[in-house]
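Asker: Need the 3D shape of this:
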Amino acid sequence: MKNRLLDGPGRTLECIHPKFIVDLVQGIDAPRQAQVVPQQQLFRERLTQEIMAQTQLRPWAMSGMYNENDALRLGLVEKLSSMFDPGQLALTRITQRLTMLKQNVERRAAPSVTLEKQYDDLCEHFSRRAAWKTKALTQRGLMVQAGLHSEQIFTRWRAGQYNGWSLVGRCYVALEELRWGAFGDACRLTNPEVSTLLKDNLRVMAADFLAQGIGASPATRHFYHQWLSTPTSPGLMDYKDLLGWLGDWCDADRHPVSWSVTQSWQTVALGMPRLCSAARLADALVDEIFSEGV
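Answerer: As a prediction, this is how the structure comes out:
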């Protein structure tokens, strides 16, 4: 069976698995109704089936059983996180979410002893993993790792591996890859001055790549639809749906550029500039994406 998402638009994206695992945890105890819009719900179900097939865990996803059973969902989180290294950002978010859920379980009038113990065990497990990962990263030379990761992602961009997305969509995808990986680790774990330097350098590189893509200087302004226009290609909807899922954290008021880039089924946010340069777009995306990840 050919997995079109993971073999197509998602074939080089390393942020898919950590984000997917975090989504599993964040969905626990959330209102079952209207968690996401129908378009995104269909995409998530499809991505789940593909990841289950990829990992040979298909029985977990049969009939969406884990969606209705928190214990099974937690078991799936533990299983997937043992098969993939989610990374420091994902491990930290998982730990934070599990701690909140554990407190909610403890406040119930008659909590399930089995579920309570499962939360206890997983909180301890992921807390230790997150602490170990953080300690290991701080001993490895964060700046060197950030530089190598940045070079890798921009090389992929230059090689055309993100060409299924719009010009600014390529930038968004590259920044998400950086946020979930070694570059994002450095931004979170170094001191504020170094973090600011890393992100300032990233703004310049992203603006240069955007400018090259449209054939102008980083300061030249263009109508926003020129940046957002998606190239016609096989599997176009797969690319749009994956981008929408990557940006499902966006809020139209607080993250107008990220929202406008990723949520193409919605109207463009009011805060999205109608005339914008590569430099302005890069500045906004770095601010929005990395404020979400720090």
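
Asker: okay, CA-based contacts and neighbour counts for the rest of this
Answerer: Will do.

Asker: what's the nearest residue to Leu91 if we skip its chain neighbours?
Answerer: Nearest in space to Leu91, with sequence neighbours left out and distances taken as CA to CA, 6 or more residues apart in numbering, is Ala130 at 5.2 Å.

Asker: To compare against the first, here's the next sequence to fold:
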Amino acid sequence: MVIDQKRPSIWMLVAILQVYVWIYEVPKICKPFWTNTFANYSDETSEFILNLSVILFFLCYVAAMIPVYYFAQHPWIDQYKIQKDKPWPWLSKDEKTRNDFWKLTKRSVKFISFNIFFLVPVMSYGKIMILSKLNMGGTSFATDEESWPKPFRSFIDCIILSIIHEFGFYATHRLCHVYPFLYKYHKVHHEYKMNVAWCAQHNHPVDFILSIGGPGLLFISLYPCHSMTQFQFILWVMYANLDDHCGFSFPWSPVRWFPFAAPTDEHEFHHSKNIGCFGSKLDIYNRLLGGHEHYLKWNEKRQKAQ
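Answerer: The predicted model follows:
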């Protein structure tokens, strides 16, 4: 059965509840920390600390998914698997397939360690310094009632940031597939034909700088916002990126249920077929500028085969 992440269900309510927590409760929880943690630091230093939160979020998500992959054959979990016609590589009957997967996983540890523990801090620092020199960015770590963003304001800001960031990702991602001198770096990310959570950060460093750093610099440069909103958006983008690569179409995913959201299987299709679906959390640019037609044909055949 093909899981429709936009079909109304109890799981959609769970997804909406997560969004409510993200919009309304996360700022309430974080507000005291903003005062206590950032009071003695400059805005630039505070933003640098904030950007490093992506490292912790990535590690926590991957750690949470490991038990899921361990019990992946359980019928309740297996029903959400996207590529149902193929076994998970570590469960394959073919010894070479299993060995190749573990070799690739070891390779991932090297790429991921360099990317998140070296490139993320360096890129964050570089972004802050560049925007500071250009008098751009506008991040504020103030916690007074007047400057602290209202939930609806943060929500609207995150929508605008998503549209900007998604365009940046779509453009850089598509360029990486069009031009061979870029694809030679991007093809490292496509070494996974069946996604698992940690392959979200399995990138050649050049590709990581272009496709991760480029869109990140674009959104905060064009639309500066309060640090709390920036933090909420970082969480949203990181969750969407990891959800893209988890290998499951979870109906309770908070980033898939609303209009114009790209279902998880779009990116799974992109990895398995290495074509089309150049966006991530939204499918608006795939529809407007191309890249969605390949997925639609594939999905239609898949639906008929059920």
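
Asker: Superposed, how do the two chains score by TM?
Answerer: The TM-score (TM-score structural alignment, normalised by the length of the first structure) is 0.25; 125 aligned residues with a CA RMSD of 6.1 Å.

Asker: and the residue nearest to Leu91 of the first structure, what does it touch?
Answerer: Applying CA atoms under 8 Å, 6 or more residues apart in numbering, one finds that Ala130 of the first structure lies in contact with Gln88, Leu91, Thr92, Thr95.

Asker: And it, how far from Glu45 of the first structure?
Answerer: Relative to Glu45 of the first structure, Ala130 of the first structure is positioned 28 Å away (CA to CA, to the nearest Å).

Asker: just to revisit the earlier point, the residue nearest to Leu91 of the first structure: which element?
Answerer: Taking DSSP states H and E as the criterion, Ala130 of the first structure maps to helix 113-138.

Asker: Which positions in that helix come out as buried?
Answerer: Of the residues in helix 113-138 of the first structure, those buried by neighbour count under the rule 16 or more other CA atoms under 10 Å are Glu116, Gln118, Tyr119, Leu122, Cys123, Phe126, Ser127, Arg129, Ala130, Lys133, Thr134, Leu137.

Asker: could those go into a markdown table alongside distance to Met52 of the first structure?
Answerer: Shown next, in a markdown table, are those (distance: CA to CA, whole Å):
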| residue | distance to Met52 of the first structure |
| --- | --- |
| Glu116 | 26 |
| Gln118 | 22 |
| Tyr119 | 23 |
| Leu122 | 21 |
| Cys123 | 24 |
| Phe126 | 22 |
| Ser127 | 25 |
| Arg129 | 23 |
| Ala130 | 24 |
| Lys133 | 26 |
| Thr134 | 28 |
| Leu137 | 30 |
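
Asker: Taking those, tell me the two that lie furthest apart.
Answerer: When these are compared pair by pair using CA to CA, the two farthest from each other are Glu116 and Leu137, 31.4 Å apart.

Asker: which parts of the strand or helix carrying Gly214 of the second structure are buried?
Answerer: Take DSSP H and E as the rule and Gly214 of the second structure turns out to sit in helix 214-222. Neighbour-count burial for helix 214-222 of the second structure, counted by 16+ other CA under 10 Å, picks out Gly214, Pro215, Gly216, Leu217, Leu218, Phe219, Ile220, Ser221.

Asker: What is it packed up against?
Answerer: In this structure, helix 214-222 of the second structure packs against helix 151-178, with contacts taken as 3 or more CA pairs under 8 Å, 6 or more residues apart in numbering; DSSP states H and E.

Asker: Return the list of helices and strands in contact with the helix it packs on.
Answerer: The elements that helix 151-178 of the second structure packs onto, with contact taken as 3+ CA pairs under 8 Å, 6+ apart, are helix 180-186, helix 214-222, helix 227-244, helix 284-289.

Asker: Now with 10 Å, please.
Answerer: Identification of packing neighbours for helix 151-178 of the second structure by 3 or more CA pairs under 10 Å, 6 or more residues apart in numbering; DSSP states H and E yields helix 26-38, helix 180-186, helix 205-207, helix 214-222, helix 227-244, helix 284-289.

Asker: could you give the angle of whatever helix or strand comes next after the fifth one to helix 227-244?
Answerer: Sequence-wise, the next helix or strand downstream of helix 227-244 of the second structure (DSSP H and E) is helix 264-273. Comparing the axes of helix 264-273 of the second structure and helix 227-244 via axes from the mean of the first three to the mean of the last three CA atoms, to 10 degrees yields an angle of 50 degrees.
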